[in-house]
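Participant: Quick one: sequence and predicted model below, then my questions.
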Amino acid sequence: MHFLFVIDPLPALKAWKDSSVAIMRSLAAHGHDFSFATMGDLYVLEGRVLVSATAMRLRADADWQGHDWWTQDAAPRECALADFDAVLMRKDPPFDMEYVYATHLFDYAASQGARVFNAGAAIRNHPEKLAITEFAQYTAPTLVSRDMARLRAFQAQHGDVIVKPLDGMGGSGIFRLRPDEPNLGSILEALTGMGERTIMAQRYIPEIRDGDKRILIIDGEPVPFALARVPLQGETRGNLAAGGRGRAQPLSDRDRELARAVGRRLAGRGLLLIGLDVIGDYITEINVTSPTCFVEITEQTGFDVAGRFVDALVRIVSGRPADRGAAATP
């Protein structure tokens, strides 16, 4: 099979830990071919969704710590997205308007026979922070608003809250507001742009000290290990980009309950891969754009996350039914 990665420029990837590169390595090990393109290589001509795609190979002697880990087979070729067995949308956020336009192109391509994972409409309709509202029974008390009086009231009610922008990534823009926060007004003004931008407030979950757990869900079933991203001393955020330390651990019964509730509902909407964020017993985010942490979990546990993903991808593209019993065990 031949797969297309829509991805960030390859030289910018940290190949030694990048989940997309891990998927490429697994595809290559199974004898599959793949090409790459950036979002800027997508275009529509006379109604057809096309791409300037470049075939690539992984070097046999690749230095995964460096930038010389891949080679091009040929010059880019112009072809339809539907010409590939599947298209993998692996462009990292931010989720800006260019990203939104790309999801629309994926929808049009799907109507022309392309198989896109995650699907354009599914990415667009499940914004990573807002998507938790569908599962309110599994979340801590949450408010989504740009009204500063309402946000102040929520903070007064719960005492200790987290506020964050809806379009942030890697822990950017996250603040913890304790009951005696002297800069409450300034923080809310800055985050909401004086009441012009909607943000999210959540009751603080003290179990963050044990880690912000990333649970990977593939075709509705959770990987049996999570990566608990433990904050630095004195830090509120567990994100790896904010200095958090990743510790792989088996899923708890509660983790598995949350992951299956989310995964089995969303898998049928075109979300092959989901990165569920859980703190304590609560879902905090549902990541669908380009979920990561494959490599960290595999290195610490020996569980081949990329292999599980590739197996599911190839099975779906081939039209084979899922074996839920096998998927549920390591």
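Facilitator: Ah, there it is.
Participant: CA atoms for contacts and neighbours, from now on please.
Facilitator: Noted.
Participant: residue ranges of the helices in the stretch 151-300 of the chain, please?
Facilitator: Assigned by DSSP state H, counting those that start in this stretch, the helices in the stretch 151-300 of the chain fall at 184-192, 253-266, 294-301.
Participant: ok, and what's touching the first one?
Facilitator: Same thing as helix 184-192. Helix 184-192 has contacts (Cα atoms under 8 Å, 6 or more residues apart in numbering) with 146, 148, 151, 164-165, 173, 175, 177, 194-195, 197-199.
Participant: These, buried ones only, as a PyMOL selection?
Facilitator: The following PyMOL command selects only the buried members of those, with burial defined by 16 or more other Cα atoms under 10 Å:
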select buried, resi 146+148+151+164+165+175+177+195+198+199
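Participant: From the contacts of helix 184-192, which land in strands?
Facilitator: Secondary-structure check on the contacts of helix 184-192 using DSSP state E: residues within strands are K164, P165, F175, L177, I199.
Participant: Can you redo the residues you listed as TSV, where the extra columns are distance to G307?
Facilitator: Formatted as TSV, the entries for the ones in strands among the contacts of helix 184-192 read as follows, by distance: Cα to Cα, whole Å:
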residue	distance to G307
K164	34
P165	34
F175	37
L177	41
I199	37
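Participant: what's the closest of these to F34?
Facilitator: P165 (35.5 Å; Cα to Cα).
Participant: Next up, a structure to set beside the first:
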Amino acid sequence: MPFVNDVTGILMLGNKTNLDTVVPPGHLPRTLISHSFDQLWAHYQREPGATWLVKPTDADAGADVYLLRPGSSNNRVLLQSMTGNTGVTELLTKGGLRGFGNRYCALQEYHPHTDEKRVILAAGRPVAQQLHRLAPDEHRGNTAHRVHCAETALTADEQQLCERIGRRLARHGIRFAGIDLAHPYVFEVNLVNPGGLDERVALGLPDRSPDILQALLDQARRDFSRDAPGDFPDEVPSDHPGDDPGGLQ
């Protein structure tokens, strides 16, 4: 049974732990993913003057995304909480619940920005995009958190970056995805719920659904007629010599 997005691709790429598989080097903020509070705290302390984000590796709509500002007494507590408060649990249970407390989270370098773009990829190419202007007192660019949405266009650099990511996703059977970016950085690649279709209509933006569906149908016909993953005959060489084309390790 063919799917728009390959199940294995969703399983392996549908969280923040494998973003570097599809996002080219230099376009991801510095990120450490761990379930160890000690490891995360040691990493944070190396640059106490920096601002960081901490967030779950597999959550949606900006849930539990916290800003760690320099000098805040909340920073240590948030990292403890986001990794399951294992120190407290082990103290109270003498290690009896070891293995149940640890949670993975991402500690990511924060790059201040006022605008993000949600870009919809279909069949490996950007087909729609909208501007998300963050609320003045927010660091999250999700529509659930009072962003102002508007129609927008991609710059030449953004277009090229999205096409590169689209080709990498296609190698893993992902034909429909959403990207959150503030160039040059990519913050999220959304595979399960890319959004941007009914949401655009609800916001009064042009309906791109017919273009997206047609692109997906055309690619599906090409893929399933030869019973192989999609290829892109017009793919160009990487603009970064030695750049890994992306693959699951």
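Facilitator: Everything's here; your move. Predicted model only: the values in this text are computed from it and were never measured.
Participant: thinking again about what came up before, please tabulate the helices of the stretch 151-300 of the first structure in JSON lines, including the columns distance to L216 of the first structure and mean neighbour count.
Facilitator: Below are the helices of the stretch 151-300 of the first structure laid out as JSON lines (distance: least, Cα to Cα, whole Å; neighbours: other Cα atoms under 10 Å):
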{"stretch": "helix 184-192", "distance to L216 of the first structure": "29", "mean neighbour count": "17"}
{"stretch": "helix 253-266", "distance to L216 of the first structure": "8", "mean neighbour count": "18"}
{"stretch": "helix 294-301", "distance to L216 of the first structure": "8", "mean neighbour count": "19"}
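Participant: and of those, who's closest to F36 of the first structure?
Facilitator: Comparison of the helices of the stretch 151-300 of the first structure against F36 of the first structure by Cα to Cα identifies helix 294-301 as nearest, at 19.7 Å.
Participant: just how off-centre is the closest one within its chain?
Facilitator: A distance of 16 Å separates the C-alpha centroid of helix 294-301 of the first structure from that of its chain, computed with Cα atoms, centre = their mean, to the nearest Å.
Participant: now do stretch 237-255 of the first structure
Facilitator: Worked out by Cα atoms, centre = their mean, stretch 237-255 of the first structure lies 14 Å from the chain centre.
Participant: residue contacts, the residue most central in space within the second structure?
Facilitator: The structure's the second structure has its C-alpha centroid closest to E188; by Cα atoms, centre = their mean the separation is 1.5 Å. For E188 of the second structure, the contacting residues are K16, L19, I179, D180, L181, by Cα under 8 Å, 6+ apart.
Participant: can we see that at 7 Å?
Facilitator: By Cα atoms under 7 Å, 6 or more residues apart in numbering, the contact set of E188 of the second structure is I179, D180.
Participant: how about it, what's its match in the first structure?
Facilitator: Residue-level alignment of E188 of the second structure against the first structure, with TM-score structural alignment as criterion, gives E285.
Participant: again with T8 of the second structure
Facilitator: The pairwise alignment with the first structure assigns T8 of the second structure to A121, based on TM-score structural alignment.
Participant: packing partners for whichever strand or helix holds its match?
Facilitator: With elements taken from DSSP states H and E, the one containing A121 of the first structure is helix 120-125. Using 3 or more Cα pairs under 7 Å, 6 or more residues apart in numbering; DSSP states H and E as the contact test, the elements touching helix 120-125 of the first structure are helix 97-111.
Participant: tell me, the helix it packs on lands on which residues of the second structure?
Facilitator: In the comparison with the second structure, helix 97-111 of the first structure aligns to no range at all (TM-score structural alignment).
Participant: mind listing what's buried in that helix?
Facilitator: Judged by neighbour count using 16+ other Cα under 10 Å, the buried positions of helix 97-111 of the first structure are Y99, A102, T103, L105, F106, D107, Y108, A109, A110.
Participant: Show me what secondary structure element comes after that helix.
Facilitator: Secondary structure here is assigned by DSSP H and E; on that basis, the next helix or strand after helix 97-111 of the first structure toward the C-terminus is strand 116-117.
Participant: and that next one, what does it pack onto?
Facilitator: Packed next to strand 116-117 of the first structure, using 3+ Cα pairs under 7 Å, 6+ apart, are strand 86-89.
Participant: what packs against the strand it packs on?
Facilitator: strand 2-6, strand 116-117.
Participant: what does it rub up against?
Facilitator: For strand 86-89 of the first structure, contacts defined as Cα under 7 Å, 6+ apart pick out F3, L4, F5, V6, I7, A114, R115, V116, F117, N118.
Participant: residue contacts, the third one?
Facilitator: Residues near F5 of the first structure by Cα under 7 Å, 6+ apart: S35, F36, A37, V87, L88, M89, R90.
Participant: Longest strand in the first structure, please.
Facilitator: With DSSP E applied, the strand covering the greatest number of residues in the first structure is identified as strand 48-58.
Participant: Read off where that one ends up in the second structure.
Facilitator: Matched against the second structure by TM-score structural alignment, strand 48-58 of the first structure finds no partner residues.
Participant: Next, the angle from that strand to helix 97-111.
Facilitator: Between the axes of strand 48-58 of the first structure and helix 97-111, defined by axes from the mean of the first three to the mean of the last three Cα atoms, to 10 degrees, the angle is 100 degrees.
Participant: Report the inter-axis angle for strand 48-58 of the first structure versus strand 2-6.
Facilitator: 100 degrees.
Participant: Quick check: the gap between the nearest residue to D107 of the first structure once chain neighbours are set aside and L188 of the first structure.
Facilitator: Once flanking residues are discounted, D107 of the first structure sits nearest to G120: 5.5 Å by Cα to Cα, 6 or more residues apart in numbering. Here G120 of the first structure is placed at a distance of 32 Å from L188 of the first structure (Cα to Cα, to the nearest Å).
Participant: next one: T133 of the first structure
Facilitator: Between T133 of the first structure and L188 of the first structure the distance, using Cα to Cα, works out to 21 Å.
Participant: do L227 of the first structure as well
Facilitator: Distance check for L227 of the first structure against L188 of the first structure: by Cα to Cα, it reads 31 Å.
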